[in-house]
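>>> Predicted model follows, preceded by the sequence.
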Amino acid sequence: MVKVPPFDATEQFRQIGDQINQAVAAVLASGQYVGGSNVKEFEQELAAYVGCTDAVACNSGTDALYLALRALGIGAGDEVIVPPFTFFASAEVVSLVGAKPVFVDIEADSFNIDVTKIEAAITDRTKAIMPVHLFGRPANMTAIMAIAKQHNLYVVEDCAQAIGATWNGQQVGSIGDVGCFSFYPTKNLGCCGDGGMLTTSNPDLAQQSRVVKEHGSPKRYYHSTIGINSRMDAVQAAILRVKLPYLDKWNHLRKEAIGRYDQYLKHIDGMITPKHCPGSVWNQYSIRFAHADRDAIQAQIRAQGVITITYYPVPLHLQDAYADLGHKSGDFPVSELVSQQVLSLPMFPEISDEQQQYVVNTLKDALA
């Protein structure tokens, strides 16, 4: 039996471990563990990569989203449009600033927000649209930006799974008012813990984010607003600086692996492979089962050593935390259908052809 994990960072560390160890050792020797030159230089390097003037390092992708909403002045009485098929943080931060998440269903083939349904959800309380570039596939930013401009709304891009992705040649995170990135270890650019970044070409938004993330303090011990503690530590910044130059190569390797999955899975009945988009960076390769019992298939292939993940088994509008919004089953039928069908196969840059063939053969046996 072959064991194939959903994600494996060990091969990546084997390749560049010496560089990471040297970078971490230098931070430890410096005695400067929070902030400092590594964080500042990583902010500059990431801003240049994304194509923005400013980048603000923080503790997580969740905090980046929170800081974005705070910087935009979104709060009590406001509404933010969010897809219901995404990680909980996308809506959670809306609630944390006192606003209301307003859900808009997704497209079944892209897993991203259905732009044709956005305008119907806009009210006089709507302040922003938060597209999520889910699984590394960019949302339709042309349509989203046009809607936002027409209705005078902000756009906050949730790029947690999509660093390096492009829409019409432009990097995600540079198209809307603010971009928000996660560097959780499973992301295309991952650190060895938690980390996040906010990107923008609006210097006022960048400065407001910096104030909020430092306890609302523009100057030490002087506090202009209620803030949070959301600093990136220097060790994580140093690791990410080592990894950033490899990101495009790793994203290319992901695309090559996707091509192999497509080839091996194309003749399997009852399985829907993900729609391609030229600018995708494939954080996940998520298939759908049109007729088979997804959970039973997942359990069966797990017993054969193939570990898959269900992103996401319960859409946000049906989570207990949002029961007060009064949603029920059937309100967002595409998200509900996809949540019962989708399964993310093992995906990382170094996944081998042999591993992928084993994954696919195990799937075929389970379906048979």
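In hand now; what should we look at?

>>> Could you use CA atoms for every contact and neighbour count after this?
Fine.

>>> ranges for the strands of the stretch 201-350 of the chain?
Taking DSSP state E, counting those that start in this stretch as the criterion, the stretch 201-350 of the chain contains strands spanning 271-272, 285-289, 342-345.

>>> Give me whichever of the ones you listed is most buried.
The densest packing among the strands of the stretch 201-350 of the chain, expressed as mean neighbour count by mean count of other CA atoms under 10 Å, is seen in strand 342-345 with a mean of 24.

>>> Please list the residues outside it that contact it.
6, 284-289, 294, 298, 307-312, 359 (CA atoms under 8 Å, 6 or more residues apart in numbering).

>>> how far away is Y285 from K3?
For Y285, the distance to K3 (CA to CA, to the nearest Å) stands at 18 Å.

>>> Put this next to the previous one:
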Amino acid sequence: MIPMVDLKQQYQSLKTEIEQGFADTFEKTSFILGPNVKGFEADAAEYLGVKHAISCASGTDALHLSLVAAGIGEGDEVITSAFTFIATAEAIRYVGAIPVYVDIRPDTYNLDPELIESAMTDKTRAILPVHLFGQPADMGAIMALADKHNLKVIEDCAQSFGADIDGKMTGGIGLAGAHSFFPSKNLGCYGDGGMITTNDDSIADTLLMLRNHGSKERYYHDVVGYNSRLDELQAVVLRAKLKHLPEYNRERRRVAHRYSAGLAGSVVTPPHEDEIGTHVYHQYTVLSEQRDAVMKKLADNDIASAIYYPVPLHQQKVFANICKDVRLPVTDQIASRCMSLPIYPELQNGQIDQIIDVIQSV
């Protein structure tokens, strides 16, 4: 069986370091906002080239707290993509704002900057681009629009940790960047975890309070906050993995490029890499008019595949009341044809070739 991701192989290579970190934590009994959380935040800020990295309980919380800190609230509109995981829009709704969906580019599956301006109203307060599947969105064009219209930009970096645009990491371009450490991510822990990055001192100060019950000093509360803290044990895992992330992302690109070369001329269209940033391939997502046949053939050969995302957000029941007249033809077309193949750093060339051969046989 070839799974979508194999976390066991990665764990085996880091087992000694992680388990020693766990043992040290148990010995010191410092479990909440302890030395590993602080150490990981410092390591992550340095790696990403940002002034502040504030960890929290999940990627969803990272989005939510970023919007709260940015002052986005009731009745505001936030322009974003409907071709993403629901957490992107959930966070917007948590603060009482309205997600305004704009169609995506047919090649990168990211927000199409050329459509953003026409979606703006006098209620538009922010743009929330998603660096989907590890491909950076066109942040140059998006930031230009934000500057022109005095809008805030919150980057959804849940799938792009380590991706960069001209050497500048995603999450360090907009006002803030929201990261997820769900286990299957490029940098994943062994449970839930998240982080917000920013170069804005005021935003950082607010986030430090928001994640910890609105408190700067214990038992003194300046604002209504949340209980959203990264677990110390998860920070142990993340510190161990962060040192290897450049290698992990290089290996993901190796896998992706071998796929793309081998799948040329097949019934699937490989993902597009453009000049906008370095794709880190959280997912390797192809398009096919014969998706069902390809997925069945893979399953018959004990090879996993998945669809991210079969139902775009503007078609979800939960958003029916705000999306009655929303038309996103490119998003709909991509959702009906997309499928993702196994990708992880430890995937061997022989396994990749096996998958390619199965697809080529369709």
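That came through fine. What you are looking at is a predicted structure, and each value in this text was computed from that prediction instead of being measured.

>>> Counting neighbours, what do you get for the residue mapped onto E256 of structure 1 from structure 2?
Taking TM-score structural alignment for the superposition, E256 of structure 1 sits opposite R254 in structure 2. Counted by other CA atoms under 10 Å, the residues lying close to R254 of structure 2 total 18.

>>> which residues touch R254 of structure 2?
Contacts were defined as CA under 8 Å, 6+ apart; by that measure R254 of structure 2 touches no other residue.

>>> Then E155 of structure 2?
Listed by CA under 8 Å, 6+ apart, the contact partners of E155 of structure 2 are 128-131, 170-171, 173-178.

>>> Out of those, flag the one nearest to L111 of structure 2.
For these, the minimum distance to L111 of structure 2 (CA to CA) is 6.3 Å, reached by P129.

>>> quick one: what's aligned to that closest one in structure 1?
Using TM-score structural alignment as the criterion, the counterpart of P129 of structure 2 in structure 1 is P131.

>>> Show me what stretch 62-74 of structure 1 is in contact with.
Among residues not part of stretch 62-74 of structure 1, those counted as contacts by CA under 8 Å, 6+ apart are 58, 75, 89-90, 93-94, 96-97, 99, 127, 154, 156, 158, 178, 180-182, 196-198, 205-206, 208-209, 212-213, 230.

>>> switch the cut-off to 6 Å
With CA atoms under 6 Å, 6 or more residues apart in numbering as the test, stretch 62-74 of structure 1 has contacts from 89, 93, 180, 197-198, 205, 208-209.

>>> So which bit of structure 2 is it matched to?
Under TM-score structural alignment, the match for stretch 62-74 of structure 1 in structure 2 covers residues 60-72.

>>> Can you give me the buried ones in that stretch?
Residues of stretch 60-72 of structure 2 classed as buried under the neighbour-count rule (16 or more other CA atoms under 10 Å) are 60-70, 72.

>>> Nearest to S81 of structure 2 among those residues?
Ranked by distance to S81 of structure 2 (CA to CA), the buried residues of stretch 60-72 of structure 2 are led by L63 at 14.1 Å.

>>> Could I get the full set of helices for the stretch 101-250 of structure 1?
Counting by DSSP state H, counting those that start in this stretch, the segments of the stretch 101-250 of structure 1 that form helices are 141-151, 203-213, 234-243, 247-265.

>>> how about those helices in JSON lines, adding distance to T186 of structure 1?
Conversion of the helices of the stretch 101-250 of structure 1 to JSON lines gives the following (distance: least, CA to CA, whole Å):
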{"stretch": "helix 141-151", "distance to T186 of structure 1": "25"}
{"stretch": "helix 203-213", "distance to T186 of structure 1": "24"}
{"stretch": "helix 234-243", "distance to T186 of structure 1": "13"}
{"stretch": "helix 247-265", "distance to T186 of structure 1": "13"}
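
>>> do you know which of these lies nearest Q15 of structure 1?
Closest among the helices of the stretch 101-250 of structure 1, using CA to CA: helix 234-243, at 10.9 Å.

>>> the inter-axis angle of that closest one versus helix 247-265?
Note on geometry: by axes from the mean of the first three to the mean of the last three CA atoms, to 10 degrees, helix 234-243 of structure 1 and helix 247-265 are set 70 degrees apart in direction.

>>> So what touches helix 234-243 of structure 1?
So helix 234-243 of structure 1 is contacted by 20, 23-24, 33-35, 38-39, 42, 191 (CA under 6 Å, 6+ apart).

>>> and what of stretch 35-53 of structure 1?
Contacts with stretch 35-53 of structure 1, where a contact means CA under 6 Å, 6+ apart, come from 54-55, 171, 174, 200-201, 233-234, 237-238, 241.
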